Every structure is written in structure tokens, then in C-alpha cells.
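**Student:** A predicted structure for the sequence below; I have some questions about it.
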Amino acid sequence: MAISVFDLFSIGIGPSSSHTVGPMRAARMFALRLRSEGVLDSAESVRAELYGSLGATGHGHGTPKAVLLGLEGAAPRTVDVATADQRVDDIKAAGRLRLLDEREIGFDFAEDLVLHRRKALPYHANGMTLRAHDATGAELLAKTYYSVGGGFVVDEDAVGADRIKLDDTVLKYPFRTGDELLRLTTDTGLSISSLMLENERSWRTEEEIRAGLLEIWQVMRECVARGMSREGILPGGLKVRRRAANSARKLRSEGDPKALAMEWITLYAMAVNEENAAGGRVVTAPTNGAAGIIPAVLHYYVNFVPGADEDGVVRFLLAAGAIGMLFKENASISGAEVG
């Protein structure tokens, strides 16, 4: 099984890779499956049922919104976060939904999207089942999906095979453990980032890899800038007030930033975490729950390390990706599970 750094550092939306990004991808996969099986135009209704952690904490994590937008064809990477909430409100008010923005169907938010707060599916805590029916009520398609962490999604066909979709790409320097990774660097004389670059070439050219990683860095920069400029109350019902903008003003007034580097790192992470909580665009790193750490360290590098440049940003993301892969291979990066 091969994992790319772009699988780990994927552009998406908040507040949760398991509860928002994954369900949006799953719902979109279901709608695309309707089209590929030639039954999209026959669909008259869709019912989504969320189980386990998705059902228990779904409203707080924006899961219902993610499912509705995914059914309409939105993808976490490109969904318009500025209009997403209004689109969901429109669906609720009209009782109508457009599958893949093509097939309009009736959708009763209270009846057709069910959160099972005390029921779980057997494979994973983050499970969801979607069903489509025609005008007679006959079932056209039913699929169960699991959001297994970091925005990764598998359907029931993959249960028992692996926690994520298998990729049989042959890597030049495969590794599954920290010992294997360090042994490879010793045997080849390559740094971790250089070794990762060689593996990434199995999917993309070096120019594409560099451009893709710098795009990820740009999204991180934009996220920090937004987080340090926006004020108000975060969504979710707890009335938590944003703090990053006020903290940024205070730090700017306190003199030499170099003397306050650690405070700035904390601020960068806070800004991303607040944007994530607000449903803004973030980079999973490797989950939304940890989305602030990588941008904070990179901002420290760019703003406080002499000689910092884009080459260093690329090397950092490649090396960080290697560490993320060790966790993805050997543990779970899915949070907020229920027992």
C-alpha cells in the first residue's frame, strides 16, 4: 500500500476531517455512483443515516451540512466556504436538493437525514449509510461508507481489506516503520525529504510535486491571515469568541517579534484552529484536529529563520509527510470516536 504526501496534506474545510471532510467525500461518491450506474435520473429521494460518532456529534462537527453539500456534488477542496451555510439553509427551506447539481429531488431535512446517537456500525465509529429510491419507493442504490480519519473514506466493499483505499503503486523506497525509514536514509545517504521526493515521483513529476506543495503552503498562509483578521463568535452553540485577531494586535504592539517568537507560533496555530472551527478552508495535517501545527511551524521558519525560502518549505512538508505516514500506517488518526 502506498500513501502520498498529498493524501495526508489535503485541502479541505473545517471543522473535522473525520466528521466533515470524510462525510462530504462519501456523499459525493454516492451521488457519482448513482450517475455511473445510470440511475441518477430515476432518483426521487435520498436518505442518509449517520451512525456512531457521526450521529452523536454530527451537528457540532458540521456533518449534516457536509452530507448535503456532498450530495450536491461539492468537494472539500473546492467547495465555496463563503456560501456553504446559505446553500444548506436554502435546501432546508425549500425541501429540495440537486444531486450533483443535476437532478432535483425532494429532501426533508428532518426525515431524510437521520442521526443515530446510540447506534454504531460494526466496522468503525464513523459510519454512514445512504439510500436512493425512485418514484415508486423502490431502492436504486444503497451504500455504507466509513470515514476512517484524515478525510479518508472507504465503503463496505473495502471492509476487511484495509482502513483506506489500497494503492498498489510501487515506490522506490517503501517503508512502514520509523526503523525502516531511518535505515533507508542510512543506506542511501538521502535525507528524509529527498527520499520522500523520490517516492512522490511515482505519481507526479518533480515540478508537479513542488507546485502542489507550494499550493498547500499558500492555503496555509491564507488560513493564518484570515484567522488573524476575523473576530466574533465561533459556530457551534458554545458562544466561544475568536481570540487570534486580538492576540495579533497585542503582539504587534509589543515590539521586536523575534523576542516573542514562541507567542507568535502559538498565535499562528490558534488562527488556523479558529478558522477550522468556523468551517473555513484548511489543510488536513494530517487531520483537521492537528491542522494548526504544520502551518505554525512553517510560519516560524519563514518569519524567524534567516535564509528561509520555498525550497525549505517543500523539504519540510515532504519530511513532515513521512512522519504522518508512519501514524497512518500503524495507528488511527481518527478522533472523536464513541464507545
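**Tutor:** Nice, I can see it. Numbers count the residues shown, from 1 in each chain.

**Student:** rest of the way, CA atoms for contacts and neighbours
**Tutor:** Fine.

**Student:** could you measure D256 against Y123, distance?
**Tutor:** The spacing between D256 and Y123, counted by CA to CA, to the nearest Å, is 53 Å.

**Student:** ok, the two, which is more surrounded?
**Tutor:** The neighbour comparison of D256 against Y123 (other CA atoms under 10 Å) goes to Y123, with 14 against 10.

**Student:** ok, that one touching D157?
**Tutor:** No. With contact defined as CA atoms under 8 Å, Y123 does not count as touching D157 (11.5 Å).

**Student:** Report the contact partners of I105.
**Tutor:** A43, E44, S45, R96, L97, R98, L99 (CA atoms under 8 Å, 6 or more residues apart in numbering).

**Student:** So of those, which two are at opposite extremes in space?
**Tutor:** A43 and R96 (12.8 Å; CA to CA).

**Student:** between those two, who's got more neighbours?
**Tutor:** Under the neighbour definition other CA under 10 Å, A43 and R96 were set side by side, and A43 has more, 24 against 16.

**Student:** Please report how far that one lies from E139.
**Tutor:** Between A43 and E139 the computed distance is 9 Å (CA to CA).

**Student:** from the contacts of I105, which is closest to V283?
**Tutor:** Using CA to CA, the contacts of I105 come closest to V283 at L99, 26.4 Å.

**Student:** contacting residues around that closest one?
**Tutor:** L99 makes contact with A31, L40, L71, E72, G73, I105 under the criterion CA under 8 Å, 6+ apart.

**Student:** try it again with 7 Å
**Tutor:** L99 is in contact with A31, L71, E72, G73, counting by CA atoms under 7 Å, 6 or more residues apart in numbering.

**Student:** V154 and K143 touch, don't they?
**Tutor:** No. Using CA atoms under 7 Å, V154 is not in contact with K143, being 10.6 Å away.

**Student:** try this one side by side with the last:
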Amino acid sequence: MAISTFDLFKIGIGPSSSHTVGPMRAGHRFLLGLEEKGVFDQVATVTVELYGSLALTGVGHGTDKAIMLGLSGELPDQVDPESIDGKLMIIKRDLRLMLKGQKAIEFDPKKHIIFFRKKVLPLHSNGMRFIAYDARYNELHSRVYYSIGGGFVVNEDTAKEDRLKKDTTALPYPFKTAAELLEMSRSSNLSIAEIMFENEKAWRSETEIRAGLDRIWQTMKECIDRGCRNTGVLPGSLKVKRRAPDFYKDLTQNPQKALRDPLSILDWVNLYALAVNEENAAGSRVVTAPTNGAAGIIPAVLRYYEEFCSGADQEGVYRFLLTASAIGILYAENASISGAEVGCQGEVGVACSMAAGGLVAALEGRSSQIEEAAEIGMEHNLGLTCDPVGGLVQIPCIERNAMGAIKAINASRIALKREGTHHVSLDSVIKTMRATGADMKTKYKETSRGGLAVNVIEC
């Protein structure tokens, strides 16, 4: 199974990789399937059934909107966020949907998107079924998809075979575990980032790899900057006020105060994370890293590296992203990055682990220190639940990213003070995270039926 850095880092829109990005991709994939089956011209309407976590928190996560956009031919990395509200307003007003902008079909969101809140499809909590009908309501084509986290989507057949859609590309340095990755680094005398770079060359040229990494980092920085500027209240019933602009104003207008505070750098890191996740909650352009719910951690830590670490340069940014993706691949292969499957330890926990290891790599730490930092980042997120209040990616998600970013920096500092020998391996903590997720009650896994979601009164 081959997974690329650009599979882990996807440019898309908020607020959720599993509940927004994935369903949009599924809708688009179903659209292509209608053409492949040769029934596109016969379609009169489409019904979409949502199950499990998608049904329970789909409205708050914009799942219904994402599906309509996907069926309209939009993709998360290409759709203009500013155009979304207008497109959806037309669909809701006319009760018709344009498939690929070519064919109008009957589509009433209240009638044709069905939420089965008490049912779960067999292979994952984030299941959905698309059914296309002709004018006489005869079924033309149907397909089940699972949004398994991080924007990854698999169909029913693929899900039975493997967690992710199989890519059989032969890589020069294939690895399944952290132990294999460390041994490969030792025997080849290559860093983890160099191993990932060589693997990426199986798909694209060196120039394309660097350009892709530049685009990812530029998109992250633009998201931070937008979040520092945009004021107001986030969408949804909670009416959460954006805090990043006030944070930014305080830090930039009171530089002397910051100089007197030895922990002011933490304020900047908090700002970066809050800015990204407030933009994510608003449905803006973000980078899935490795999920949208945890999209602020890696940008915040990478911005910390760029702004506050001596000797920071573009090569360090590349080392960070390539190394972080190697760590993310280990979780995707051996556990999960889906909050609906293993709780928030699979989102904020994984992002924290990735960022910790990535920062050590950027600072030119050894592979063993990278592995330890990644382990520390997850070890202290084990058991973290996913309990979004109101089904929105806001409380506790936004602040949780700030906490995860600070924790990642601390994990890297601890690891860099050691020789890379420690009692708990990254492989062990990944195995533990997966087992913990399996033991976790469903109400704590992105269903909004437990934890803060039921103990915080919505205003």
C-alpha cells in the first residue's frame, strides 16, 4: 500500500475532512460513476442516505451541503469557498440540482438527503449510500461509500479489501512500521525526510514535489493570515465569536508587553492554531493535516519554526512536511485518523504526533529523536474523545488545536534533549491508540451524544 505526502495533506474546505471533504468527493465520484455506467442522461433524481456519525453530526459539519456540491461537479480543492452559499441557495430555492452544470434533476435537500441517525453501515461509522433514479423512479445505479477520515473515501468493495484505496506503486523505500522506517534510515544513511522524498519521486518529479510542498505551506500561511484578519461570529447555533483577530491585535499593538513576557511565543502559537481552525469552522480554504478538525496544529508549529527558530529555511519546511507525512502514514496504515472511529486521538492526537516529529526534523534532529517526539505527541493524547458541541467543529475543537500545537512543540523539545532511547516506541503507542479507540464508547466518537456535547448548554 503506497500513500503519498499529498494524500495526507489535501487542500480543501472546512469544516470537516470526514464529514465535508469526504462526502463531497463521494458525491463527485458517484457522478463519474453515472457516466461510466452510461446512465447519466437518464437520471431524474438522486437520493443520498447518511448513516452513523455522518447522520448524527452531518448538519453541523456541512455534510448535506458538501454532497450537493459534489453532485454538482465540485471538488474540495477547486471549489471557490466564496461561491458556495450562492450555489446552495439556488438549489434550495429551485429544488433542482445541475449535475456537472449540464443536466438538471429534481432535488429537494429535505427529501432527497436522508439522515439515518440510529443506523450504521457495517464497515465504518461514516457511511453513505447514493441512489440514482429515472423519471419513473426505477433505480439506475447505487453505490455505498465510506469517508474514513482525512478526506479519504473508499467504496464498499475497497473497504472490504483494505482501509484505503489501494495504490500499488512500487516505492524504493516501502515501510509499514516505525521500526522499519528507523532501520531503513539507518541502513541507507538517509533521513526520514529524504526517504519520503525518494518515495515521492515514484509519482512526480523533484520539481513537482517541491512545488507541491510550497503550495501546501503557502495555503496554510494564507489561512493563518485570513484568520488573523476576519472578524465576526462563526456560523451555527453556538454563535462563537472569532478570537484570533483580537489575539493578533494584542500581540502586534503591545510589543513591549510581549517582550516582558517570557511565554509570549506561546501566545503566537496559540494565535496561529486558533486562526486556522476558526477559518475551518467558517468553511474556508484549509489544508487537511491530516484532518480538518486538527488542521491548525501543523501550520501553527511550522509557523513557529519559521518565525522563532534560528536558522529556519525552506529546506527545513520541506523536512518538516515530509517527515510529518511519514508519521501520518504510519497512523493511517496501522490505526486510524478518523474521529468517528477512534475519537479525537485520531485527529488532534495524530496531528500533534506528526507536528512533533516534523519539528525535530526541521531542527535537524536524528531519526531516533523524531520517532520519540512523535511517540510523546501521541502518548499524551491517548483516550482523547471527539465530542463536538452542537455537532459543530468549534467547541472544543478550536482550542484543542492550540493545545495540541503547544504539546507538539514541548514533545520535540523533550526528544531533542535525549539520545532517542526510550521505553515506549511509536509503534507501541500507535497500537495502543487503535485499541483505545476500539474500546471507546460510540457516544465519544463524533456523534455529539456524550462528553461536552451533552454537558454544555447551547445558547
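**Tutor:** Perfect, thanks for sending it. Source: prediction; values computed, not measured.

**Student:** Would you pull the TM-score for this pair?
**Tutor:** The TM-score (TM-score structural alignment, normalised by the length of structure 1) is 0.97; 339 aligned residues with a CA RMSD of 1.2 Å.

**Student:** Quick check: neighbours shared by A43 and E139 of structure 1?
**Tutor:** When contacts are counted by CA under 7 Å, 6+ apart, the set common to A43 of structure 1 and E139 consists of A132, H133.

**Student:** Without its sequence neighbours, what residue ends up closest to I370 of structure 2?
**Tutor:** Taking CA to CA, 6 or more residues apart in numbering, and ignoring the residues beside it in sequence, I370 of structure 2 has G357 as its nearest neighbour in space, at 4.5 Å.

**Student:** In three-state terms, how would E274 of structure 1 be classified?
**Tutor:** helix (DSSP: H, G, I helix; E, B strand; the rest coil).

**Student:** now K143 of structure 1
**Tutor:** In the three-state summary, K143 of structure 1 is assigned as strand, counting by three-state DSSP.

**Student:** Run through who's touching stretch 224-239 of structure 1.
**Tutor:** Taking contacts as CA under 7 Å, 6+ apart, the residues outside stretch 224-239 of structure 1 that touch it are 60, 240-242, 244-245, 248, 268, 271-272, 274-275, 277-278.

**Student:** thinking again about what came up before, neighbour count: V154 and K143 of structure 1, which is higher?
**Tutor:** Between V154 of structure 1 and K143, counted using other CA under 10 Å, the more crowded position is V154 (21 against 18).

**Student:** how close does the more buried one sit to L97 of structure 1?
**Tutor:** In this structure, V154 of structure 1 and L97 of structure 1 are separated by 25 Å, where distance is defined by CA to CA.

**Student:** One more: A75 of structure 1?
**Tutor:** Separation of A75 of structure 1 from L97 of structure 1 (CA to CA) stands at 16 Å.

**Student:** Equivalent analysis for T78 of structure 1, please.
**Tutor:** Separation of T78 of structure 1 from L97 of structure 1 (CA to CA): 19 Å.

**Student:** neighbour-wise, which of the two wins?
**Tutor:** Set side by side, T78 of structure 1 and L97 give different neighbour counts by other CA under 10 Å, the larger being at L97 (26 against 11).

**Student:** Next, count neighbours for the equivalent of P290 of structure 2 over in structure 1.
**Tutor:** Alignment note (TM-score structural alignment): P290 of structure 2 maps to P286 of structure 1. Neighbourhood size, P286 of structure 1 [other CA under 10 Å]: 29.

**Student:** residue in structure 2 matching L166 of structure 1?
**Tutor:** In structure 2, the residue matched to L166 of structure 1 (TM-score structural alignment) is K166.

**Student:** my guess is A408 of structure 2 contacts A351, does it?
**Tutor:** No. Under the criterion of CA under 7 Å, A408 of structure 2 is not in contact with A351, lying 8.6 Å apart.

**Student:** Quick check: longest helix in structure 2 by residues?
**Tutor:** If you go by DSSP state H, structure 2 has its longest helix at helix 206-229.

**Student:** Give me the mean deviation of that helix from structure 1.
**Tutor:** After superposition onto structure 1, helix 206-229 of structure 2 lies on average 0.5 Å away from the residues it aligns with, using mean CA distance after the TM-score superposition for structure 1.

**Student:** Distance from that helix to the middle of the chain?
**Tutor:** The chain centroid and the centroid of helix 206-229 of structure 2 are separated by 15 Å under CA atoms, centre = their mean, to the nearest Å.

**Student:** Where in structure 1 does it fall?
**Tutor:** The alignment of helix 206-229 of structure 2 onto structure 1 (TM-score structural alignment) spans residues 206-229.

**Student:** Mind listing what's buried along that stretch?
**Tutor:** Of the residues in stretch 206-229 of structure 1, 209-210, 213-214, 216-217, 219-221, 223-228 count as buried by neighbour count, 16 or more other CA atoms under 10 Å.

**Student:** try stretch 332-339 of structure 1
**Tutor:** Neighbour counts over stretch 332-339 of structure 1 (16+ other CA under 10 Å) mark I333, S334, G335, A336, V338 as buried.

**Student:** Next: stretch 308-328 of structure 2.
**Tutor:** Within stretch 308-328 of structure 2, the residues that count as buried by 16+ other CA under 10 Å are 312, 316-328.

**Student:** Go through the residues you listed and say which is closest to A453 of structure 2.
**Tutor:** Distance to A453 of structure 2, by CA to CA, is smallest for G328 among the buried residues of stretch 308-328 of structure 2, at 27.7 Å.

**Student:** That closest one against M354, yeah?
**Tutor:** Yes. Taking CA under 7 Å as the contact criterion, G328 of structure 2 and M354 are neighbours in contact, 6.1 Å apart.

**Student:** any chance you could map the helices in the stretch 51-200 of structure 1?
**Tutor:** 52-57, 63-71, 84-94, 109-112, 178-188, 192-200 (DSSP state H, counting those that start in this stretch).

**Student:** Now, the contacts of stretch 224-239 of structure 1 that are in helices?
**Tutor:** Checked against DSSP H, those include these in helices: A244, A245, A248, Y268, A271, V272, E274, E275, A277.
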